[in-house]
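Engineer: would you be able to build a 3D model of this:
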Amino acid sequence: MSRHRKPAVATFLLVCAAGLAHGKTAVKEDILRLLGIEPSEQSRDYVQNKQQFQLHTLLTEQRHPQTMDLSRSIAGDTTAGLQELFAVDRDVAATMNAVADDPARLAKLQDASQAMQDALKNGHRVYFYGTGSTGRLAETLESGLWRPFWARLARDGKIWRKVQKAYPGIQDRVRGEITGGDRALVSSLEGFEDLQLIGKLQLHDNGIGKDDVVFAVTEGGETSAVIGTAKEGAVVNGNDPDKTWFVYNNPDEVLLPFVRSREVIEHPGITKLMLATGPQSITGSTRMQATTTSLYALGVTMEDAIHALLKPVLSKRELAALGFDGNATIASRLHDFATLQQTIAATAPRLAAWTDRESSTYAAGHRTTYLAQRALMAVFVDVTERSPTFRLAPLDRANATERKSWIQVWTPAADAGAAWDALLHRPFHGLDPALYAKPFDTQIEDPWLHAAAQRSLANAGAEQQWLYDLSFSADNLRRSGPGEGDHGAMILLGNESPRIGEQWLRTFAEQGAVPVVVHVGNAPLSADALDALHRQLPQLAVFDFTMPFAHDPLQVSQTLGLKMLLNAHSTGIMAKLGRVVGNTMTAVQPSNLKLYGRATFLIQSHVNAVLSSAKWKQAHGETPPLTYAQANAVLFDAIGKRSGNPALTGSPEVELAIVRILESLRLQRAISWDAAAALLRERKLDPYLAGYDD
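Structural biologist: Sure, this is the predicted structure:
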């Protein structure tokens, strides 16, 4: 089977599953003996004792047939590659329509809206919690949608007085939390995701109590930290299913074999919202369609709850001025997503020009700076999610002596503290070791998780905010200002004017950087404002994307539209730069139990696709497929050998393992890790594997 054909998911799995059946044959000893590898203790433990984290059977971990050839198609035609990525978003539209048209599924979202209303009316809170992408989703619901809405509303003193009289302090009653606290927005904290304990502890750390409503959101439906939150939410609320919700993106039948998932799905005190769309456009990258689905569904549900709360308080004219449509329902808003998807998909030819600009910036060894104000959360989320997905250096610390990150994010703010306020619209929340240290020390039995959690706790405190400066300030300009050939992108949302960043744009242009303006809103940018900018900066490129929704009070549609554009843009860049093979994230950095499994499966599946090809068989005869245990042993050996070896640090473990296995089998002698790295530097994985295509 060619790696770039479009097999059914079941067929693809059969190639890999065949390897699992050979675990006790002589091949197991032969391949590892050929490579000179003895499975490490951690590898043996993972294969034998961590089956509950070997998640390659999940629908979200399969390859999507629409993007099987993404890395090659986008290399030749950026527009065509972006169109492939946008086409997968039709799966989200299908799910939204299916929920809207199914009375039982729609009723759950209506009940969720009512649960929010009941809590907020009675002075209680709504708590969204997630890990990784869904943790950023949770914080987007609070800091990107909820708090900015009330801030805009508060500008009208008359309306604000009415709202505060009816619901005092309502602006502070929604809380979005990511596993590991706000520091984890920058980059993941190893070990936390795999602990139900931390979800439980963070719920109490945030003061969530009886009659508060908990939404535990996990793309895969198996994330331990989120499951811990859901289970503890049920305990706190006396198993009242109206108070604890579990939101996920895989079908129940593929989750039930996993004990921790089954405990939640079958829990009578937890209401389940299953929002599966299918495989992701990049295999396993649930920042794409899975997170889009959950963010949109929960966003329009929250919008519905706010509308219901404000109806008795404000006049129809006041509600309309805020953007509410008196005829809108959750069902109609879910149906709206199809129009949003079609609008975004139509941008591919224009978006391609920006994608080409930014990708050529990195290819030439230069960097990008994003500037955003209202769009800050959406931009920050997309940039920080590029790091684990495509193995980029995370955002540089303010005290870094060497710039490693390709990207930085700035906002018009005077200093680091003001920039965090602009992002979060509330104080930064770190994990206090006094609350977590003892439970971590006494309640984590697994030695690897225990060590990882202790290391991460030391980097999760409130002091972390001062290590990252997102401000457009003199200090940041001095430390990491633009240079000739760098790329600057000012991102505008809604009715923001480009004049908010005039000084920033001029600064970039004066230093020889190439600035652009990107706008997403329900009306085009002012022609007068653009003319004024072009008079100052004739070379300025403007990418203006209009969303078709006038009634978007929380800016759910505009925010989701921007998210989808940024997701496709950043994924397209990484695919063009060789950080994607086909539609698989072979540059993934294994940093938790789930990612160990994903990396293992990527090694196994790519190797077995080559071994089963006609070209390989003609040249080398029948070769038994690689087993999961073999792939895992090679992975952990690569992780160990890569650490501290400068010759290997530029090559991801998955890619090193694939090349070393195939070259050693081809030559029938082991090549070294250094030789595998040298081959990758010369050819990169995608063209290397192309040599084995039928």
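Engineer: contacts and neighbour counts: CA atoms only from here.
Structural biologist: Fine.
Engineer: how close does Ser285 get to Gly132?
Structural biologist: Ser285 sits 11 Å away from Gly132, going by CA to CA, to the nearest Å.
Engineer: same check, this time on Phe192
Structural biologist: Distance from Phe192 to Gly132, by CA to CA: 10 Å.
Engineer: any shared contact partners between the two?
Structural biologist: Here Phe192 and Gly132 have Thr179 as joint contacts, going by CA atoms under 8 Å, 6 or more residues apart in numbering.
Engineer: OK, contacts around Ile227?
Structural biologist: Ile227 neighbours (CA under 8 Å, 6+ apart): Gln196, Gly199, Ala216, Arg260, Ser261, Val264.
Engineer: no, scratch that, I was asking about Leu566
Structural biologist: Contacts of Leu566 (CA under 8 Å, 6+ apart): Val379, Asp382.
Engineer: and it, what element?
Structural biologist: Per DSSP states H and E, Leu566 falls inside helix 556-576.
Engineer: re the thing from before, quick one: which of the contacts of Ile227 sit in helices?
Structural biologist: Using DSSP state H, the subset of those located in helices is Gln196, Gly199, Arg260, Ser261, Val264.
Engineer: next, format those as a markdown table and append distance to Leu680 and neighbour count.
Structural biologist: As requested, the ones in helices among the contacts of Ile227 are exported to a markdown table (distance: CA to CA, whole Å; neighbours: other CA atoms under 10 Å):
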| residue | distance to Leu680 | neighbour count |
| --- | --- | --- |
| Gln196 | 39 | 21 |
| Gly199 | 40 | 31 |
| Arg260 | 39 | 18 |
| Ser261 | 39 | 21 |
| Val264 | 43 | 23 |
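Engineer: ok, those vs Arg44, which is closest?
Structural biologist: Arg260 (21.9 Å; CA to CA).
Engineer: residues contacting that closest one?
Structural biologist: Arg260 neighbours (CA under 8 Å, 6+ apart): Glu222, Ser224, Ile227.
Engineer: same thing but at 7 Å, please
Structural biologist: Glu222 (CA atoms under 7 Å, 6 or more residues apart in numbering).
Engineer: report the separation between it and Gly81.
Structural biologist: 37 Å.
Engineer: from memory Pro251 sits against Ala276, does it?
Structural biologist: Yes. Pro251 sits in contact with Ala276 when judged by CA atoms under 7 Å, with a separation of 6.1 Å.
Engineer: now the other sequence, so there's something to compare against:
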Amino acid sequence: MTDKLFQLTTEARNQQTQNLDQLPTEQILKIMNDEDKKVAFAVEEALPQVAKAVELVANALQNGGRLFYFGAGTSGRLGILDAVECPPTFGTAPELVQGVIAGGSSALLEAIEGAEDLPELGRQDVHKYGVSGKDVVLGIAASGRTPYVIGALAEAKERGAKTISLSCNPQAKVSEGVDVAIHVVVGPEVVTGSTRLKAATAQKMVLNMISTVSMIRLGKVYGNLMVNVQATNQKLRERVKRIVMEATGISYAEAERLAEQAGGDARVAILMQKTGLPRAQAVELLTRHGGRIRDAIESENKNR
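Structural biologist: Now for the predicted structure:
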């Protein structure tokens, strides 16, 4: 695989930045900004594949499965970043979306580059995390050739899990045999081979899309309000009140009262306001509809 490394788009030399070290600071920043502007357009080209990935993930989560991100280095850290944001944003259990990085948790703070070269380590981690046929495994590799990720995807497929690849090269080894292959080709980096730049930005954007839209499909967003947000600090407690105000049109004081009665749960507070139900009945109604607040409101209104 080494002899083909420099054939990769992500390893090519950017013709616009060959004299980078001789340029003034502001010009370097302008070049970086111009290159970053290309990322969103590259992601746009991949939207049909991203949509297929969302459908796989949402279906799995709806039916008792989990989403796993497997990656090495920057790619692995991005997967973990997206995973750990799901519980506070969408009120999910920590095990629903999980990020796994080659080399384990210590690789978050210190680069363990050799770990990515071992496909068997990827297989071992899939076994360690108990991946099953109900789950989805998304392998992230900017180069598209990371052995650890290839091993993880192969093991996941053998276990019957759905598999998705995310890479930044048009021809990617990690894409072979997966259910959905996402290629976001952002071109050569400003600093040659530094995929923590455009490639990482593209990966972050796609992961944002997959997790966010999957959660929307699961009913964890009402309108464009993140009603499942967990009120675990002062800022988020204020956000809950604001969400209740936006969803119902009531005053701050009334939203504060309802949020307190609802135990800080924006969904319950909104249901109480829109249906007139007391907290216990609002909670029961929400539970009956799988946490989908819009379905709960429409059901209660039909029964009146």
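Engineer: closest to Val174 of the first structure among the ones in helices among the contacts of Ile227 of the first structure?
Structural biologist: Nearest to Val174 of the first structure among those, with distances taken as CA to CA, is Gly199, at 17.3 Å.
Engineer: against Ala102 of the second structure, how distant is the counterpart of the closest one in the second structure?
Structural biologist: With TM-score structural alignment as the criterion, Gly199 of the first structure lines up with Gly122 in the second structure. Separation of Gly122 of the second structure from Ala102 of the second structure (CA to CA): 7 Å.
Engineer: shared neighbours of those two, which are they?
Structural biologist: With CA under 7 Å, 6+ apart as the test, Gly122 of the second structure and Ala102 both reach Tyr148.
Engineer: quick revisit: can I get the contacts of Ile227 of the first structure in a markdown table including distance to Asn97 of the first structure?
Structural biologist: Converted to a markdown table, the contacts of Ile227 of the first structure look like this (distance: CA to CA, whole Å):
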| residue | distance to Asn97 of the first structure |
| --- | --- |
| Gln196 | 33 |
| Gly199 | 32 |
| Ala216 | 23 |
| Arg260 | 30 |
| Ser261 | 26 |
| Val264 | 26 |
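Engineer: in the second structure, which of those still touch?
Structural biologist: Compared against the second structure with both residues aligned by TM-score structural alignment, their matches' CA atoms under 8 Å, the contacts of Ile227 of the first structure retain Gln196, Gly199, Ala216, Ser261, Val264.
Engineer: which one of these is nearest to Gly169 of the first structure?
Structural biologist: The closest of those, once distances to Gly169 of the first structure are taken by CA to CA, is Ala216, at 23.6 Å.
Engineer: Val126 is in contact with the closest one, correct?
Structural biologist: No. At 10.9 Å, Ala216 of the first structure and Val126 do not qualify as touching, with contact defined as CA under 7 Å.
Engineer: compare neighbour counts for these two and give me the winner.
Structural biologist: Neighbours per residue (other CA atoms under 10 Å) separate Ala216 of the first structure from Val126, with Ala216 holding more: 31 against 23.
Engineer: what's the match for that one in the second structure?
Structural biologist: Checking TM-score structural alignment: Ala216 of the first structure goes with Gly139.
Engineer: hang on, its match packs against Ser165?
Structural biologist: Yes. In this structure, Gly139 of the second structure is within contact of Ser165 by CA under 7 Å, at 4.8 Å.
Engineer: circling back: can you redo the kept ones among the contacts of Ile227 of the first structure as TSV with distance to Lys576 of the first structure?
Structural biologist: Formatted as TSV, those follow (distance: CA to CA, whole Å):
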residue	distance to Lys576 of the first structure
Gln196	38
Gly199	37
Ala216	35
Ser261	36
Val264	40
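Engineer: which residues sit in contact with the most centrally placed residue in the first structure?
Structural biologist: Closest residue to the average C-alpha location of the first structure: Arg287 at 3.0 Å, with CA atoms, centre = their mean. For Arg287 of the first structure, the contact set (CA under 7 Å, 6+ apart) comprises Ser133.
Engineer: now for it: what does it line up with in the second structure?
Structural biologist: So, by TM-score structural alignment, Arg287 of the first structure is matched to Arg196.
Engineer: count of neighbours near the residue nearest to Arg288 of the second structure when sequence neighbours are not counted?
Structural biologist: Closest residue to Arg288 of the second structure apart from its sequence neighbours, by CA to CA, 6 or more residues apart in numbering: Ala296 at 7.9 Å. As a burial measure, Ala296 of the second structure scores 20 neighbours (other CA under 10 Å).
Engineer: contacts made by the helix or strand containing Ala296 of the second structure with the rest, please.
Structural biologist: Here Ala296 of the second structure sits within helix 293-302, counting by DSSP H and E. By CA under 7 Å, 6+ apart, the residues outside helix 293-302 of the second structure that reach it are Tyr222, Arg267, Leu271, Leu285, Leu286, His289.
Engineer: may I ask which two of these are separated the most?
Structural biologist: Farthest apart among these - using CA to CA - are Tyr222 and Leu285, which lie 15.8 Å from each other.
Engineer: could you check which of the two has the larger neighbour count?
Structural biologist: Neighbour totals were compared for Tyr222 of the second structure and Leu285, and Leu285 leads with 22 against 16 (other CA under 10 Å).
Engineer: contacting residues for Leu153 of the first structure?
Structural biologist: Trp160.
Engineer: now the helices for the stretch 201-304 of the second structure?
Structural biologist: With DSSP state H, counting those that start in this stretch as the criterion, the stretch 201-304 of the second structure has helices at 234-248, 252-261, 266-275, 279-288, 293-302.
Engineer: and of those helices, who's closest to Ser132 of the second structure?
Structural biologist: Comparing the helices of the stretch 201-304 of the second structure by CA to CA, helix 279-288 comes nearest, at 26.5 Å.
Engineer: which position in the first structure aligns with Ile210 of the second structure?
Structural biologist: Under TM-score structural alignment, Ile210 of the second structure pairs with Thr301 in the first structure.
Engineer: not counting its neighbours along the chain, what's nearest its match?
Structural biologist: Using CA to CA, 6+ apart, the closest residue to Thr301 of the first structure is Ser113 (5.4 Å).
Engineer: which secondary structure element contains the one you found?
Structural biologist: With DSSP H and E as criterion, Ser113 of the first structure is part of helix 103-121.
Engineer: likewise Met490 of the first structure?
Structural biologist: strand 487-493.
Engineer: what of Tyr69 of the second structure?
Structural biologist: strand 67-71.
Engineer: in the first structure, what residues pair with that strand?
Structural biologist: So strand 67-71 of the second structure sits over residues 126-130 in the first structure, by TM-score structural alignment.
Engineer: now swap in stretch 28-41 of the second structure and tell me
Structural biologist: Counting by TM-score structural alignment, stretch 28-41 of the second structure corresponds to 81-94 in the first structure.
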